[in-house]
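>>> with the input below, show me the fold.
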Amino acid sequence: MKKHIPNAITLLNLLSGLIACIYAFDDNIPMAFLWVCLGIFFDYWDGFVARILDVKSELGLQLDSLADMVTSGVVPGLVVYKMLASIQENQEIYNLTPETYYMGVVPYFGFIITLGAAYRLAKFNIDTRQTDSFIGLPTPGNALFILSIPMIIATTESETIISVLSNPYLLVVISILSAIIMNAELPLFSLKIKPGNLSSYKLQIGFVVLSIILLITLQYLAIPLIILIYILLSIFINLTNKKQIQ
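Okay, the predicted model is just below:
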């Protein structure tokens, strides 16, 4: 029975993603965000439990990607689609007309995120380099980044932030960039902290502490900042390592 436990947890991830889709369709983004977070929680624990029970399998790997495709691929794409569609309904705010908004085609640009996630997950399954760390932004991190945007809009009192994050052109650019960064040949430092010599994990511990502080002080606004810091730190580390090799 124990070999089925990680897969059951993975299916809970998939179920969370499906529920998030329903809430996203109903424009209930806070609940969609909550269920995506719950799905990502299950996504972490299925792999952890599989390692603890020593029941890692090829089936589990494929099932994990299929679940992530919904929770971290379909949901963020759908959320951006709904955001762009709602902007289309209020075109006068951005001086848009049906002609300038390409007759309703622009909202579908949100699904570039979904396409990028699908490509990344398929590539991840055959990439033997991504065992202890990642190359390209993982789909759960990208999903949190995308879903944090409407959450920031819903909770902030700053008209400037609302205006910037609601801009349809920016949302399209973010969709394209997120698909690129998920599939970029960019090594990201591992966040796994193994028991033992904690002094060798100063960077990871420091990053976690900083993330907690940002979340407490900035709440939803901290999420995109944390992910951007993670990417920039990884780029800096990669450049530093290259210089040391040279």
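
>>> C-alpha from now on. contacts and neighbour counts both.
Noted.

>>> mind listing what residue 124 touches?
Shown in contact with residue 124 (Cα atoms under 8 Å, 6 or more residues apart in numbering): residue 130.

>>> please tell me how far it sits from residue 223.
From residue 124 over to residue 223 the distance is 24 Å, taken as Cα to Cα, to the nearest Å.

>>> what does residue 59 give?
For residue 59, the distance to residue 223 - Cα to Cα - is 32 Å.

>>> higher neighbour count, these two?
Applying other Cα atoms under 10 Å to residue 59 and residue 223 shows that residue 223 carries more neighbours, namely 22 against 9.

>>> list the buried residues for the helix or strand encompassing the more buried one?
Assigned by DSSP states H and E, residue 223 belongs to helix 222-245. Neighbour-count burial for helix 222-245, with 16 or more other Cα atoms under 10 Å as criterion, is recorded at 222, 223, 224, 225, 226, 227, 230, 231, 233, 234, 235, 238.

>>> neighbours of residue 210, just the number please.
Close neighbours of residue 210, defined as other Cα under 10 Å, add up to 13.

>>> please give the structure of this sequence too, so both can be compared:
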Amino acid sequence: MNIKKHIPNTITLLNLFCGCIAVIFVSKDQFEMAFYFVGLGIFLDFFDGFFARLFKVSGPLGLQLDSLADMVTSGVVPGFVMFKMMLSSNVNMSEGYLQCFPYLGFIITLGSCMRLAKFNIDTRQTDSFIGLPTPANALFILSLPLVLEYYSAGSLLVIEVLTEKWVLLTITLFSAYILNAEIPLFSLKIKKFNFKDNALQIVFLAIAVLLLVSLNYLAIPLIIIFYVLLSVINNKFLKK
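Sure, this is the predicted structure:
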């Protein structure tokens, strides 16, 4: 029995397990714990591919299993978080048509599903991404209730923005769009150990670390937005 070939799939299943636990925490409005378990799942998601390449046991089963695990950790969980945020927003539930409003948060889950399905058959995304990867989108969405919790005391604007139903709907629709947009995003993989070939990645990571140290949870949505903007600038100007 070749134990090595089962290690990557086991790590993938642990990613799925983390996603399942995160769902439970979201249902209890414990968003910080949900964030940590999604973060752990994303960490495991990186290493299942790493060990599959290391042990040379990559295969179609692992590819499908990886997407199914990501569907929960980076698809269902952020959709559920947005549902809960919309449920707590300034929606007047007495108005009949708005009773269904919070369910629109699961548009993120639908967009994630489409993104993962397209990724499996898109041969263009071996060294870079087209559209925002689902793990990055998941971290963006899961950071929002944490920003609301930890920064609302010092900023009334944070409360007004992140509890406004139309702002949350805009974020939801943009999330589903950016997941599937035909926008090339640079990869963070470093293949050659020199600054010239990795200048973009090094600059991005350095700024990301500075933001995390200084802004904590607030840094996460800013880093994701910065990543997309930097990729657009790279596509239009730096590559030329």
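
>>> quantify their similarity with the TM-score.
With the length set by TM-score structural alignment, normalised by the length of structure 2, the two chains reach a TM-score of 0.94; 236 aligned residues with a Cα RMSD of 1.4 Å.

>>> need the max-distance pair from the buried residues of helix 222-245 of structure 1.
222 and 238 (24.0 Å; Cα to Cα).

>>> separation between the equivalent of residue 126 of structure 1 over in structure 2 and residue 228 of structure 2?
Aligned by TM-score structural alignment, residue 126 of structure 1 pairs with residue 121 of structure 2. Relative to residue 228 of structure 2, residue 121 of structure 2 is positioned 23 Å away (Cα to Cα).

>>> go on, residue 159 of structure 2?
Residue 159 of structure 2 is 25 Å from residue 228 of structure 2, by Cα to Cα.

>>> kindly report the same for residue 200 of structure 2.
Counting by Cα to Cα, the gap from residue 200 of structure 2 to residue 228 of structure 2 is 13 Å.

>>> quick one: contacts of the longest helix seen in structure 2?
Secondary structure assigned by DSSP state H gives helix 31-54 as the longest helix of structure 2. Helix 31-54 of structure 2 is contacted by residues 5, 7-9, 11-12, 14-19, 21-26, 58, 66, 70, 73-74, 81, 135, 138-139, 142-143, 145-146 when judged by Cα under 8 Å, 6+ apart.

>>> now do the SS call for residue 17 of structure 2.
helix (DSSP: H, G, I helix; E, B strand; the rest coil).

>>> could you pull up the contacting residues of it?
Per Cα under 8 Å, 6+ apart, neighbours of residue 17 of structure 2: residue 41.

>>> that one maps to what in structure 1?
Using TM-score structural alignment as the criterion, residue 17 of structure 2 maps onto residue 15 of structure 1.

>>> one more: residue 209 of structure 2?
In structure 1, residue 209 of structure 2 lands on residue 212 (TM-score structural alignment).

>>> and that match, how many neighbours does it have?
By other Cα under 10 Å, neighbour count at residue 212 of structure 1 equals 15.

>>> ok, it to residue 137 of structure 1 distance?
20 Å.

>>> same deal with residue 62 of structure 1?
Distance from residue 62 of structure 1 to residue 137 of structure 1, by Cα to Cα: 19 Å.

>>> again, but for residue 241 of structure 1
Separation of residue 241 of structure 1 from residue 137 of structure 1 (Cα to Cα): 20 Å.

>>> just residue 58 of structure 1 next, same as before
From residue 58 of structure 1 over to residue 137 of structure 1 (counting by Cα to Cα), the distance is 22 Å.

>>> and what of residue 113 of structure 1?
From residue 113 of structure 1 to residue 137 of structure 1 the distance is 12 Å (Cα to Cα).

>>> again with residue 129 of structure 1
Taken as Cα to Cα, the span from residue 129 of structure 1 to residue 137 of structure 1 is 14 Å.

>>> which part of structure 2 matches stretch 32-40 of structure 1?
Mapping stretch 32-40 of structure 1 onto structure 2 (TM-score structural alignment) gives residues 34-42.
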